[in-house]
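# Predicted model follows, preceded by the sequence.
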Amino acid sequence: MTSDKHYFIGKPGLQWGEVEKLAWRQAQCIKRSYHQEVVTKIEALSLDYDVEQYGQLTYDEGHYPLYVVKSKNFCITKPTVLVTGGVHGYETSGVHGAIRFLETAAKAYTQRFNIVVAPCVSPWGYETINRWNPFAIDPNRSFYPNSPAAESNALMEMVSALGVTLMAHIDLHETTDTDNSEFRPALAAREGITNTNWNIPDGFYLVGDSENPCDDFQSHIIDAVQGVTHIAPADENGKLIGAAVTQFGVINYATKALSLCTGFSDAKFNTTTEVYPDSPLVDDENCIAAQVMAVTSGLDFISHAAVSK
């Protein structure tokens, strides 16, 4: 579905230059507090986990320390699981789902796994409720060497410093109505192309990796999450956000080619969750619970698979 309405910045058919990117940034404002809503919760976890600062972003709006929370007694002989949230800072349940997992469920898995959680990869995006960073760069299309996104670089360097190969990487996201009303129109304007929207799926779904689909892993998560919230049905074309459904509630992307977060880590099991917070059937707590269930059911699947061998 294309739209003739042009975004308020830039000229139709012309890519943005530095002037347009600056105009976009100047249109953004702080809408909530990363320090009050996120950092305080992370710091409160320090009795049960190792809480470390792995970087800091300094933008005009302030300083943004980046935190990773790790299970104590990290051991390189145990399988390591990475959970990331807030790669797109505006996707709220991804951030708070990662924190809730740590608060309520993660300790039960620390005997078997090293748990590594980066709850909010893009804190400026969290505060301004944005998909991009201040330079109109999407961190979740920027996971490659010498990335222009400091958010992506910092996370990749932190994971590399762990010195392990990841068993699993679960990246917590949302698909929202603003994807069509704001973020896709802004992307089209930035790139100087025609805006094409997709149908926003009503419900939870997963994005797997087309090169490493982990079909049984994905289906196990979907089965568990549908006990918490509803799963998005395919649209009339058998698709979700323009991609063919590979099984109920699952689509696959080329995560490495697209430089997505789950593509950089070479994990044996990887998936990206997508919660729909604008559905009339859910509330904030339901969205957070769905994220937690996605993580715990994924870990349960891996534990069972290892025992079954």
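All right, it came through fine.

# going forward, measure contacts and count neighbours with C-alpha atoms only.
Noted.

# all helices of this protein, in order?
Along the chain, the stretches classed as helices by DSSP state H are 18-26, 34, 40-43, 92-104, 123-128, 150-162, 178, 184-191, 215-225, 284-308.

# The ones you listed: which one's closest to Q247?
helix 215-225 (7.7 Å; CA to CA).

# Can you give me the distance of F264 to T84?
Note on F264: its distance to T84, by CA to CA, to the nearest Å, is 12 Å.

# Equivalent analysis for T92, please.
Remark: distance between T92 and T84 (CA to CA) = 12 Å.

# repeat for G55
Separation of G55 from T84 (CA to CA): 15 Å.

# How about T194?
Counting by CA to CA, the gap from T194 to T84 is 32 Å.

# what ranges do the strands span in the stretch 101-250 of the chain?
Ranges of strands in the stretch 101-250 of the chain, per DSSP state E, counting those that start in this stretch, are 114-118, 166-174, 205-209, 239-240, 243-247, 250-253.

# Go ahead and name everything in contact with the fifth one.
It stands for strand 243-247. Strand 243-247 is contacted from outside by 219, 234, 238-239, 251-252, using CA atoms under 8 Å, 6 or more residues apart in numbering.

# Just the buried ones from those?
Neighbour counting by 16 or more other CA atoms under 10 Å classes 219, 234, 239, 251-252 among the contacts of strand 243-247 as buried.

# Let's have these in TSV, adding distance to Y109.
Below are the buried ones among the contacts of strand 243-247 laid out as TSV (distance: CA to CA, whole Å):
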residue	distance to Y109
S219	21
A234	33
K239	35
I251	28
N252	27
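
# which one of the residues you listed is nearest F143?
Checking the buried ones among the contacts of strand 243-247 one by one against F143 (CA to CA), the nearest turns out to be N252, at 17.6 Å.

# For T262, give me its contacts.
169-171, 255-256, 270-272.

# how far away is it from M1?
Remark: distance between T262 and M1 (CA to CA) = 28 Å.

# ok so, going back, with the contacts of strand 243-247 in mind, which one is nearest to V116?
S219 (23.4 Å).

# I'd like to check which residues are in contact with M1.
196-198.

# pretty sure I9 contacts A189?
Yes: with contact defined as CA atoms under 8 Å, I9 reaches A189; the gap is 7.3 Å.

# Got another one to weigh against that:
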Amino acid sequence: MNQAHFYPIGTAGQPWGPAELAQWRARQVRQRSYADEVLRRIEHLHERFDVATYGEVAYADEHFPLMAIRSPHWQPDLPTVLVTGGVHGYETSGVHGALCFVEEQAARYAGRVNLLVAPCVSPWGYEHIQRWNFDAIDPNRSFRAGSPAQESAALMRLVAPWRGQFVAHIDLHETTNTDASEFMPVLAARDGKPFESHSIPDGFYLVDDAANPQPAFQRTIIQAVQQVTHIAPADAQGGIIGSPLVAQGVIEYAMQALGLCAGITGARYTSTTEVYPDSARATPAQCIAAQVAAVCAGLEFVVTR
């Protein structure tokens, strides 16, 4: 449904310029600490994993190291899997789900798979509980050559040496009520387009790659996650956020064409998870557990093939 412009920045029908970007930046408030909530946890992983800085995000006088966690005994003959979280920094369970997976489950896969984990791709977005970066760019539409998003460009540089070697990539996300109340309206305002609303799905769902669908992989993840939290049903139109369901809890996007994170590795098996933290039927702990269950299910699928 298209609605008239109502976002408090910009003029209906006109894309933003520098003045509107400055107004938007002035509204952003730091609400939590990347150093305290993410980096401090990563510090405790050095004894068990290879931990390295793969880049830095710098905005004005703010600087954020970008961290990657890798299997300590990398073996070229093992399948290689990438796990990413916090591409949209506000999507909390993606970040903490990735960290919990490393802390609690990754050791189970030693000698079975090479793991590369980037738990918080967008630290400025994490601190400001924001979908975009400081430049009002969505990192998860910016994974392409010449990316304008520092976060996306840095992650692509990280994975480049192994591109073509990845068997799977699981990218951890959330769909929240603020998608409808804030992030979709501001996107329409930024681009000078009408706001097209969609209902927010109540539950977990997955996004498969329309150019490379892997229904058995997605089904395995759904079956594992539904032991932890509920799966989103179809909406009144028979889909989820404007896309038709191709299976229970699964829709498809053209990942590479849209510049999505899950399209960067060339892996055969890719999936974007989406949990719903605002559901009356799920707690924050369940959302994190669902992310961990999704990663573990994806890994079990890969290592048994």
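All right, it came through fine. Predicted model only: the values in this text are computed from it and were never measured.

# Now the TM-score, please.
Overlay of the two chains. TM-score (TM-score structural alignment, normalised by the length of the second structure): 0.98; 305 aligned residues with a CA RMSD of 1.0 Å.

# returning to what we had before: now the helices of the first structure in JSON lines, with distance to G62 of the first structure?
Shown next, in JSON lines, are the helices of the first structure (distance: least, CA to CA, whole Å):
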{"stretch": "helix 18-26", "distance to G62 of the first structure": "14"}
{"stretch": "helix 34", "distance to G62 of the first structure": "11"}
{"stretch": "helix 40-43", "distance to G62 of the first structure": "17"}
{"stretch": "helix 92-104", "distance to G62 of the first structure": "20"}
{"stretch": "helix 123-128", "distance to G62 of the first structure": "9"}
{"stretch": "helix 150-162", "distance to G62 of the first structure": "15"}
{"stretch": "helix 178", "distance to G62 of the first structure": "25"}
{"stretch": "helix 184-191", "distance to G62 of the first structure": "24"}
{"stretch": "helix 215-225", "distance to G62 of the first structure": "37"}
{"stretch": "helix 284-308", "distance to G62 of the first structure": "27"}
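
# Quick one: closest of those to N73 of the first structure.
Nearest to N73 of the first structure, of all those, is helix 150-162, at 13.0 Å by CA to CA.

# Could I get the buried residue list for that closest one?
150-156, 158-159.

# what's the mean distance for it versus the second structure?
When the second structure is superposed, helix 150-162 of the first structure averages 0.8 Å from its matched positions, counting by mean CA distance after the TM-score superposition for the first structure.

# quick one: contacts of that helix?
Contact partners of helix 150-162 of the first structure, identified using CA under 8 Å, 6+ apart, comprise 54-55, 57, 87, 121-122, 139-140, 142-147, 261, 264-265.

# try 7 Å
54-55, 121-122, 139, 142-143, 147 (CA atoms under 7 Å, 6 or more residues apart in numbering).

# Ends of stretch 82-90 of the first structure, what's the gap?
Start-to-end span of stretch 82-90 of the first structure (CA to CA) is 20 Å.

# Hmm, I typed the wrong one, I wanted stretch 80-94 of the first structure.
By CA to CA, the extent of stretch 80-94 of the first structure from end to end equals 20 Å.

# And for stretch 205-225 of the first structure?
End-to-end span of stretch 205-225 of the first structure (CA to CA): 9 Å.

# Not counting sequence-adjacent ones, nearest residue to Y126 of the first structure?
Nearest residue to Y126 of the first structure, sequence neighbours excluded (CA to CA, 6 or more residues apart in numbering): G89, at 3.9 Å.

# Wait, that neighbour touches W132, no?
No: if you go by CA atoms under 7 Å, G89 of the first structure and W132 don't touch, sitting 8.0 Å apart.

# circling back: which one of I9 and A189 of the first structure is surrounded by more residues?
Using other CA atoms under 10 Å as the criterion, I9 of the first structure and A189 rank with A189 on top: 24 against 16.

# Quick check: the more buried one touching Y7?
Yes: contact criterion CA under 7 Å: A189 of the first structure and Y7 qualify, at 6.1 Å.

# Relative to P161 of the second structure, how far out is G89 of the second structure?
Applying CA to CA, the value for G89 of the second structure to P161 of the second structure is 25 Å.

# separation between the residue lying farthest from the centre of the second structure and F183 of the second structure?
In the second structure, T11 marks the outermost C-alpha relative to the chain mean, sitting 30.3 Å out by CA atoms, centre = their mean. In this structure, T11 of the second structure and F183 of the second structure are 17 Å apart, going by CA to CA.

# for S152 of the second structure, same thing?
To F183 of the second structure, S152 of the second structure is 19 Å away according to CA to CA.

# try G13 of the second structure
In terms of CA to CA, G13 of the second structure sits 17 Å off from F183 of the second structure.

# repeat for I288 of the second structure
I288 of the second structure is 22 Å from F183 of the second structure, where distance means CA to CA.

# The two - which one has more neighbours?
Shown here are I288 of the second structure and F183; by other CA under 10 Å, I288 has more neighbours (25 against 16).

# what about the more buried one, distance to I170 of the second structure?
14 Å.

# same question, P215 of the second structure
P215 of the second structure is 14 Å from I170 of the second structure, by CA to CA.

# who's more crowded, these two?
More neighbours surround I170 than the other of P215 of the second structure and I170, with 24 against 14 (other CA under 10 Å).

# quick one: the more buried one from C261 of the second structure, how far?
For I170 of the second structure relative to C261 of the second structure (CA to CA), the value is 9 Å.

# try S181 of the second structure
Applying CA to CA, the value for S181 of the second structure to C261 of the second structure is 24 Å.

# I appreciate the help and will end here.
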